[in-house]
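Student: I'll drop the sequence and a predicted model, then ask my questions.
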Amino acid sequence: MVERLRNALPRRGRAVVVTGASGGVGRATALAFAARGDRVALLARGREGLAATADEVQRVGGEALVVTVDMADAKAVDDAAQKVADAFGHIDVWVNNAFAGVFAPFTEITPDEFRRVTEVTYLGYVFGTRAALRHMLPRDRGTIVQVGSALAYRGIPLQSAYCGAKHAIQGFNESLRCELLHSRSGVRTTMVQLPAVNTPQFDWVLNRMPGRARPVAPVYQPEVAARAVVHAAAHGRRREYWVGGSTAATLIANAVVPGVLDRYLARTAFEAQQDEGAHGATGNLWSPADGPHGHDFGAHGRFDEESRPVSRQEWMSLRRGQVGKVLVVGAGALAARRLARLVRR
């Protein structure tokens, strides 16, 4: 299904594709692009969530193109990209974000389930990237943003399929980035590594644990992630962005003392990823959680009360150059004062 929705304003802004746009980070990201005046193509399986996202895009003054697609289907993804190019004229930004997961020990995940998570979460990014390049390379311009996670570097228990896919995305994206640099292409690719985010995924993930799935604290609102993705799309020369102090701490610890982190996660991560209470909605591994007669889940999960609306680390990361200049100037001023004291002596 393809449906184009627009308000009375003239066409303007970049042509942006966001996969997994029916909820969570994808939905918040689509709205962030729309608020900047970009035209946004919304790709996902769930019709209810896509329709609601399109309505929100219009309310913030944007233009939406709704395309229902399973990102694990390479041909369907190619067809979706062509529909976007036909409607918008070209594709400036492609955001890979769609994913699926199973919340269970590895030995309790079936081969078909593991394959499905890999096809959606990893191959969906591969197919999306290939489709985007087909339209970007001839124009020698465009930016592909891979929405990653701290789990692209650091696997945790109960999410082996998802962590494996995110690790694969990391390696794939690095290879592609090198190839684009080698060919001196004007097309850029970058990756945004996210912390735990307050999204509905924890109520629709296929869950075989006794407790209700939850993110490991600290938890950030999806708008924090969306701001980073929008920034990355405008500054694609940088290879990756870390969002949230917990992401930075995890990646640094994993690089320095991975064995210690193994033992820490083995001791704490099972309990930290479960809440008391009955499981939420049926898993969305094989079909959308919102349909065919379901409801819209929105961008936020059930953790609003504990979630952080801002990240100081993100602010510094997005302004790394400015922060560096301030530190250099400050260090220079301090050195000058110390030198002046020595001279007066």
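Tutor: Alright, I've got the coordinates.

Student: switch to C-alpha atoms for all contacts and neighbour counts from now on
Tutor: Fine.

Student: which ones are touching residue 242?
Tutor: With contact set as Cα atoms under 8 Å, 6 or more residues apart in numbering, residue 242 has these partners: 192-194, 248, 314, 317.

Student: Surely residue 202 touches residue 301?
Tutor: Yes. Applying Cα atoms under 8 Å, one finds residue 202 in contact with residue 301, separated by 7.5 Å.

Student: Mind checking which of those two has more residues around it?
Tutor: Higher neighbour count among residue 202 and residue 301: residue 202, with 25 against 20, using other Cα atoms under 10 Å.

Student: and the more buried one, what element?
Tutor: helix 201-204 (DSSP states H and E).

Student: so what secondary structure elements neighbour that helix?
Tutor: Under the contact criterion of 3 or more Cα pairs under 8 Å, 6 or more residues apart in numbering; DSSP states H and E, helix 201-204 touches strand 212-213.

Student: what's downstream of the strand it packs on, the next helix or strand?
Tutor: Using DSSP H and E, the helix or strand that follows strand 212-213 towards the C-terminus is strand 219-220.

Student: List the contacts of that following strand.
Tutor: With Cα under 8 Å, 6+ apart as the criterion, strand 219-220 contacts 195-198, 244, 303, 306-311.

Student: try 6 Å
Tutor: Residues outside strand 219-220 that contact it (Cα atoms under 6 Å, 6 or more residues apart in numbering) are 196-198, 307-308.

Student: Give me the subset of the residues you listed lying in strands.
Tutor: Under the assignment DSSP state E, those contribute 196-197 to strands.

Student: Turn the contacts of strand 219-220 into JSON lines, including distance to residue 143.
Tutor: Listed next are the contacts of strand 219-220 as JSON lines, based on distance: Cα to Cα, whole Å:
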{"residue": "196", "distance to residue 143": "25"}
{"residue": "197", "distance to residue 143": "24"}
{"residue": "198", "distance to residue 143": "26"}
{"residue": "307", "distance to residue 143": "30"}
{"residue": "308", "distance to residue 143": "28"}
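
Student: Use this one as the comparison:
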Amino acid sequence: AADRIEAELGPVDVWVNDAMTSVFAPFTEIEPEEFRRVTDVTYHGVVNGTRAALRLMRPRSSGHIVQVGSALAYRGIPLQSAYCGAKHAIQGFTESVRTELMHEDSGVRISMVQLPAMNTPQFRIVKSRMPRTPQPVPPIYQPEIAARAIVWSSEHNRREVYVTGITVATILADKVASGLLDRYLARTGFDSQLTDQPAPEDAPHNLWRPVPGDHGAHGDFGDVAHRRSVQLPLTLHKGAVLTTLGAIAASAVTVVVRSGRR
């Protein structure tokens, strides 16, 4: 497929890996073959996609690979052990490949965009063994925010992009208070991922094959999903933000010094 794209459209400059599926259930209720399937799609899909992209990009030392990650690449939560495990694996895999590309002084870049909970159709078609229908962990964001971050990442050499404040907060909390976060998620992590609606029996899911039809880009939580992220502009324009803060700090120091001389 990659060769055909290049033959018909020209060299691949940007490659985005975003394959995923999941099983919503406690780990002990996920069958081994189901866990393996989630790993194959979500993790090995990224591995194989990266391999295909590098086969095209490395010979010309040019191109950018973007891995669609998640705050769950750093912090595991209940009911999503297979998905969280795959996202953690993608994080480690990407760091390893990045250092190998740097070692050979390659012009190929690889980035990871860490997303928050998104209002996408995945919660409508994910396999679940829970009595109520699944939902993203609030706060929830519209997919256009993720799309903007992915496009920006493909155009800039930033190793990671944290899309919202909750992504940053989750990652930082796991680094400084992981035990406290364990207890918090044990208490709240189940109910926060379930709606009040009973799960329909024999609902179609995409674990083994796609669910037919065009499901669009948006899920069922548009009435509560945020359309903007305060954190994203700060992340995308980090240099300008730091420069501005530095200038403000320098001005403040100057004022203090001058006041002290009076």
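Tutor: Thanks, I have the structure now. The structure presented is a predicted model; accordingly, all values stated were derived computationally and were not measured.

Student: Let me see the TM-score of these two.
Tutor: TM-score of the superposed chains, computed with TM-score structural alignment, normalised by the length of the second structure, equals 0.98; 260 aligned residues with a Cα RMSD of 0.9 Å.

Student: returning to that earlier point: centre of the chain to the helix holding residue 202 of the first structure, how far?
Tutor: Going by Cα atoms, centre = their mean, to the nearest Å, the spacing between the C-alpha centre of helix 201-204 of the first structure and its chain's C-alpha centre is 16 Å.

Student: For that helix, grab the matching residue range in the second structure.
Tutor: Under TM-score structural alignment, helix 201-204 of the first structure corresponds to residues 122-125 of the second structure.

Student: picking up where we left off before, hmm, who's touching the next helix or strand after the helix holding residue 202 of the first structure?
Tutor: Scanning forward in sequence from helix 201-204 of the first structure by DSSP H and E, the next helix or strand is strand 206-207. Strand 206-207 of the first structure is contacted from outside by 102-103, 283, using Cα under 6 Å, 6+ apart.

Student: Could you do stretch 226-235 of the second structure as well?
Tutor: Among residues not part of stretch 226-235 of the second structure, those counted as contacts by Cα under 6 Å, 6+ apart are 141-142, 163-165.

Student: The same query, at a cut-off of 7 Å, please.
Tutor: 140-142, 145, 161-165, 241 (Cα atoms under 7 Å, 6 or more residues apart in numbering).

Student: In terms of distance to residue 178 of the second structure, which of those ranks first?
Tutor: Distance to residue 178 of the second structure, by Cα to Cα, is smallest for residue 165 among the contacts of stretch 226-235 of the second structure, at 17.9 Å.

Student: How about the contacts made by the closest residue to residue 32 of the first structure other than its chain neighbours?
Tutor: Of all residues not flanking residue 32 of the first structure in the chain, residue 226 sits nearest, at 6.4 Å (Cα to Cα, 6 or more residues apart in numbering). Listed by Cα under 7 Å, 6+ apart, the contact set of residue 226 of the first structure reads 25, 28-29, 32.

Student: On the three-state scheme, the counterpart of residue 226 of the first structure in the second structure is what?
Tutor: Matched by TM-score structural alignment, residue 226 of the first structure corresponds to residue 147 in the second structure. Under DSSP: H, G, I helix; E, B strand; the rest coil, the three-state class of residue 147 of the second structure is helix.

Student: Quick check: residue 147 of the second structure vs residue 126 of the second structure, distance?
Tutor: Residue 147 of the second structure sits 21 Å away from residue 126 of the second structure, taking Cα to Cα, to the nearest Å as the criterion.

Student: Residue range in the first structure corresponding to stretch 59-68 of the second structure, please.
Tutor: The aligned range for stretch 59-68 of the second structure is 138-147, by TM-score structural alignment.

Student: which of the residues in that stretch are buried?
Tutor: 141-147 (16 or more other Cα atoms under 10 Å).

Student: Need those residues in CSV (columns: distance to residue 183 of the first structure).
Tutor: Listed next are those as CSV, based on distance: Cα to Cα, whole Å:
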residue, distance to residue 183 of the first structure
141, 13
142, 15
143, 15
144, 16
145, 19
146, 20
147, 24
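
Student: Filter the contacts of residue 242 of the first structure down to just the buried residues.
Tutor: 192-194, 248, 314, 317.

Student: Among those residues, which ones are in strands?
Tutor: Short answer: these in strands (DSSP E) are 192-194.

Student: can you map out the helices along the stretch 201-345 of the first structure?
Tutor: Per DSSP state H, counting those that start in this stretch, the stretch 201-345 of the first structure carries helices over the ranges 201-204, 222-234, 245-256, 258-272, 312-318, 320-344.

Student: What lines up with residue 174 of the second structure in the first structure?
Tutor: Aligned counterpart of residue 174 of the second structure in the first structure: residue 254 (TM-score structural alignment).

Student: give me every residue that touches that match.
Tutor: 154, 261.

Student: Does residue 57 of the second structure lie in a helix or a strand, and which?
Tutor: Following DSSP H and E, one finds residue 57 of the second structure within helix 45-57.

Student: let me redo that: residue 162 of the first structure
Tutor: helix 160-182.

Student: Tell me the buried residues in that helix?
Tutor: 160-170, 173, 177.

Student: Residue 106 of the second structure -> the first structure?
Tutor: Matched by TM-score structural alignment, residue 106 of the second structure corresponds to residue 185 in the first structure.

Student: Am I right that that match is in contact with residue 140?
Tutor: Yes. Residue 185 of the first structure lies in contact with residue 140 (Cα atoms under 7 Å); the separation is 6.2 Å.

Student: So the most centrally placed residue in the first structure, which state does it fall into?
Tutor: Nearest to the geometric centre of the first structure sits residue 147, at 2.9 Å (Cα atoms, centre = their mean). Using three-state DSSP, the structure places residue 147 of the first structure in strand.

Student: returning to that earlier point: right, so of the helices of the stretch 201-345 of the first structure, which gets closest to residue 130 of the first structure?
Tutor: That would be helix 222-234 among the helices of the stretch 201-345 of the first structure, by Cα to Cα, at 17.3 Å.

Student: mean shift of the closest one relative to the second structure?
Tutor: Superposed on the second structure, helix 222-234 of the first structure shows a mean distance of 0.4 Å to its aligned residues (mean Cα distance after the TM-score superposition for the first structure).

Student: Centre of the chain to that helix, how far?
Tutor: Relative to its chain's centre, helix 222-234 of the first structure lies at 9 Å (Cα atoms, centre = their mean).

Student: Same check on stretch 69-86 of the second structure?
Tutor: For stretch 69-86 of the second structure, the distance to the chain centre is 10 Å (Cα atoms, centre = their mean).

Student: quick one: contacts of it?
Tutor: Stretch 69-86 of the second structure has contacts (Cα under 7 Å, 6+ apart) with 22-27, 35, 38-39, 42-43, 87-88, 91, 112-116, 167, 170-171, 174, 185, 189-190.

Student: Got a ChimeraX select line for the buried ones in these?
Tutor: In ChimeraX, this line selects whichever of the contacts of stretch 69-86 of the second structure come out buried by 16+ other Cα under 10 Å:
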select :22,23,24,25,26,35,38,39,42,43,87,88,91,112,113,114,115,116,167,170,171,174,185,189,190
